[in-house]
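Asker: Predicted model, plus sequence, below.
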Amino acid sequence: MKKIRVLVVDDSALVRSLLTEIINRQADMECIGAANDPLIAREMIRDLDPDVITLDVEMPRMDGIDFLGRLMRLRPMPVVMISTMTAQGAEVTMRALELGAVDFVAKPRIGLASGLRELASEIVDKVRVAAVAKFRRPLLPVLTPPGSTAVPAAASAARPTNSLIGRLSTEKMICIGASTGGTEAIKEILVHMPADSPAIVITQHMPPGFTTSFAARLNSLCQITVKEAVHGERILPGHAYIAPGGKQFRINRSGANYVAVVEDAEPVNRHRPSVEVLFLSCAEMVGRNAYGIMLTGMGNDGARAMREMRDKGSYNYVQDEASCVVFGMPREAIAHGAADEVLPLDKIAPALLAKLGASGDRLHNRI
């Protein structure tokens, strides 16, 4: 079997040594080199032609983000970022994913050696996924910094005129699940949603802290308000709610209102947050008023629950293989008979808006 050839790029000698050890213990991969800064890495990439790079963010002479941007322009290849679990580290990681990194591992701030060894299985799993992932160029550029109120042209152009969506938005709900490659896929959906969109609930596999930065970046790009879900809050139209990392997120009802349940429950399908948990609650609480969307990701989380949603009357969209970074969760959703439509990523939002518009027209005609 051909081994996955990995180049480690990190300014810490300890991290380079630990990652090399972790990688070389695997029967299906080998560390072919380790560089302590991007300029050395550039020469090693040219000479060694690795399959996957693990890349630190904070390094001398050129930081990881500048290096990643240049790499993706000149010699695109799969990259797994090694990030720090800080607010700044999360923000930089979001930028890395926008630039084309396949995934990231959040290294601990203290107990680095023991922490990385505990993360060994996660690290090698993500390297394996990166090795077979489809490279994608960013669908949208980094348009505005977090906190900006500017609306990107793509989102502005998507705004329907004389929209009827708001007439049905209090009863409808859009439910999205994603994993590897999902941060950019979710952005591609949300920037096209109008301000009177039905409420949107989202589970993206991500560790604690990083979902805060993810929500902030999306909020700076979208017409709708994007935020982390908070336990007990009412789920409102014109808002998207992202499952906080390290928590389970589901929907409940309080009278006529939908409310968020955010709790310290056990992992499901090895994930916390889990798409399965969110989708099962959408099937039970929203039923035929739900629209399900399954996006790129590794594994099978949410497939069974998405079929449950469809059995309860939801209408479901699944991302097609050609546009997925990893066609795992979508493949399983299709295999479970959960899909009403299988579409390229850039066709999902238009199809959903057309479906919502048709529902609005039917409601208008009844009125």
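Answerer: That came in fine, so what should we check first?
Asker: From here on, just use CA atoms for contacts and neighbour counts.
Answerer: Will do.
Asker: could you pull out the strands for the stretch 201-350 of the chain?
Answerer: With DSSP state E, counting those that start in this stretch as the criterion, the stretch 201-350 of the chain has strands at 225-228, 239-242, 248-254, 257-263, 290-294, 315-319, 341-343.
Asker: Reformat those strands as TSV; add distance to Arg270 and mean neighbour count.
Answerer: Converted to TSV, those look like this (distance: least, CA to CA, whole Å; neighbours: other CA atoms under 10 Å):
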stretch	distance to Arg270	mean neighbour count
strand 225-228	21	21
strand 239-242	19	24
strand 248-254	12	21
strand 257-263	16	19
strand 290-294	18	28
strand 315-319	22	26
strand 341-343	26	17
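Asker: In three-state terms, label Asp196 for me.
Answerer: Of the three states, Asp196 takes coil under DSSP: H, G, I helix; E, B strand; the rest coil.
Asker: what about it, how many residues close to it?
Answerer: Asp196: 21 surrounding residues under other CA atoms under 10 Å.
Asker: Tell me who's in contact with Ala133.
Answerer: Contacts for Ala133 (CA atoms under 8 Å, 6 or more residues apart in numbering) come out as Pro78, Val102, Val325, Val326.
Asker: Which pair in those has the greatest spatial separation?
Answerer: Pro78 and Val326 (12.2 Å; CA to CA).
Asker: before we move on, back to that, how about the strands of the stretch 201-350 of the chain in JSON lines, adding distance to Met206?
Answerer: Listed next are these as JSON lines, based on distance: least, CA to CA, whole Å:
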{"stretch": "strand 225-228", "distance to Met206": "12"}
{"stretch": "strand 239-242", "distance to Met206": "10"}
{"stretch": "strand 248-254", "distance to Met206": "12"}
{"stretch": "strand 257-263", "distance to Met206": "15"}
{"stretch": "strand 290-294", "distance to Met206": "16"}
{"stretch": "strand 315-319", "distance to Met206": "20"}
{"stretch": "strand 341-343", "distance to Met206": "25"}
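Asker: take a look at this one as well, against the first:
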Amino acid sequence: MSTALMSSVTPGAIRQDEIRVMVVDDSVVIRGMISRWIDAEPDMKVVASLRTGLDAVNQVERINPDVAVLDIEMPELDGISALPQLLAKKRDLIVIMASTLTRRNAEISFKALSLGASDYIPKPESTREGTAADGFHHDLIQKIRHLGARARRRSVASPPLAPTLERTQPQAKPAVPAPPATAAAPPARRQFGLTAPRALVIGSSTGGPQALMSLVTDIGPVIDRFPVLITQHMPPTFTTILAEHLARSSRRPAAEAVHGEIVKPGRIYLAPGGRHMKVVRHGTDAEIALDDGPPVNFCKPAVDPLFTSAIDIWHGALLAVILTGMGSDGMRGGKDIVAAGGSVIAQDEATSVVWGMPGAAANAGICAAILPLNQIGPKVVQLFSGVRS
């Protein structure tokens, strides 16, 4: 039998607020390791451990998981082939693609995002790589928690009908309706900076690749005249391919930044995986400085080092955009940009895969605008043309 179902789990054994996770990987070692990590968390539970994509497709409706961790390379039916079939059977399934860090697998992961996967995660080459395994552990649990919480909220908002058997039980007295909840006040907005921006810095994480490719298609006039610098939380190899996708989407040069290169208009500079990207002054020019220091906000590359360093070059003539992502990276750097006279735009919650980073900036009161993704590009173009309203 190629399937390891959680047969000891009865319907009542899983709390209603636990995130139900299906692990699909042909390696028994990887399945066991991931399952132990998940079951050690109080807010999530492995409901199935499966060897192939075919097993997952055949059983997803019965298992009814919130999240699937789906390997790419498997016998019978690989992950990229199984993905659309899983989503056809369970449209709201959160799928996290897992793969070893190769160019081929990175390309497949990007394709999976376009087919409906919510996120991806690179697996370490060996479970004996201590630091790599620890990073994989941390990142996987955080992705399951943040993406799965959204799935659970949707489930609670549309609860299933009670089983017919329960209708024969004595009916409880109707509960006294609770007063309607008071809507939370929207985050405060600041005025846009007085100076038209001369550089655009962007930070993103979970959901970022799709958001970035959409945004750069809308800001061509800005890219032509001003430098655009991006930090996306992403490992090596993946950033190489993301840069290629950004070049195709924008029809402008885009590449991983190189230490010591001069920053010029007409190009998109992307922080390479595993290195922080900063800008430093070189005479009258701005120069890329790659930093191999420790992670910032648990991330490397991180957004805050880019944002903060850009102030030394462009001062208040700086616009920051914070897109979808987990955590709060970019919020502190955004505060510094606003204090220097620049401006911050955050993606809104409705269009964010995870409203962590943009939500942190919004709730800190540093944003001049909180916009749906499709409105950010036009606003950026407007601001760089000198229109502030």
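Answerer: Cool, got the structure. The shown structure was predicted, so the numbers you read here are calculated from the model rather than taken from an experiment.
Asker: TM value for the aligned chains?
Answerer: Once superposed, chain against chain, the TM-score is 0.83 (TM-score structural alignment, normalised by the length of structure 1); 327 aligned residues with a CA RMSD of 2.3 Å.
Asker: picking that back up, most neighbours out of the contacts of Ala133 of structure 1, which is it?
Answerer: If you rank those by neighbour count (other CA under 10 Å), Val102 sits at the top with 28 neighbours.
Asker: Against Ala195 of structure 1, how distant is that residue?
Answerer: 30 Å (CA to CA, to the nearest Å).
Asker: Just confirm Phe104 of structure 1 is within a strand.
Answerer: Yes: looking at Phe104 of structure 1 with three-state DSSP, it is inside a strand.
Asker: and the aligned residue in structure 2 for it, how many neighbours does it have?
Answerer: Aligned against structure 2 by TM-score structural alignment, Phe104 of structure 1 finds its counterpart in Tyr120. Other residues near Tyr120 of structure 2 come to 24 when the count uses other CA under 10 Å.
Asker: ok, Tyr120 of structure 2 touching Ser109?
Answerer: Yes: Tyr120 of structure 2 lies in contact with Ser109 (CA atoms under 8 Å); the separation is 6.4 Å.
Asker: For the stretch 1-150 of structure 2, which segments count as strands?
Answerer: Going by DSSP E, counting those that start in this stretch, the stretch 1-150 of structure 2 shows strands at 3-5, 19-24, 44-50, 67-71, 94-100, 119-123.
Asker: Distance from the chain centre to stretch 52-60 of structure 2, please.
Answerer: Between the centre of stretch 52-60 of structure 2 and the centre of its chain there are 26 Å (CA atoms, centre = their mean, to the nearest Å).
Asker: Now it: buried residues?
Answerer: Across stretch 52-60 of structure 2, burial judged by 16 or more other CA atoms under 10 Å covers Thr52, Gly53, Leu54, Asp55, Ala56, Val57, Gln59, Val60.
Asker: And for stretch 71-80 of structure 1?
Answerer: Across stretch 71-80 of structure 1, burial judged by 16+ other CA under 10 Å covers Leu71, Met72, Pro76, Met77, Pro78, Val79, Val80.
Asker: can you put those residues in a markdown table and add distance to Ile293 of structure 1?
Answerer: Formatted as a markdown table, these follow (distance: CA to CA, whole Å):
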| residue | distance to Ile293 of structure 1 |
| --- | --- |
| Leu71 | 32 |
| Met72 | 29 |
| Pro76 | 29 |
| Met77 | 28 |
| Pro78 | 26 |
| Val79 | 26 |
| Val80 | 26 |
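Asker: Structure 2: which residue goes with Ser323 of structure 1?
Answerer: Match for Ser323 of structure 1 (TM-score structural alignment): Thr351.
Asker: For Ser214 of structure 2, see how far away its match is.
Answerer: The gap separating Thr351 of structure 2 from Ser214 of structure 2 is 12 Å, by CA to CA.
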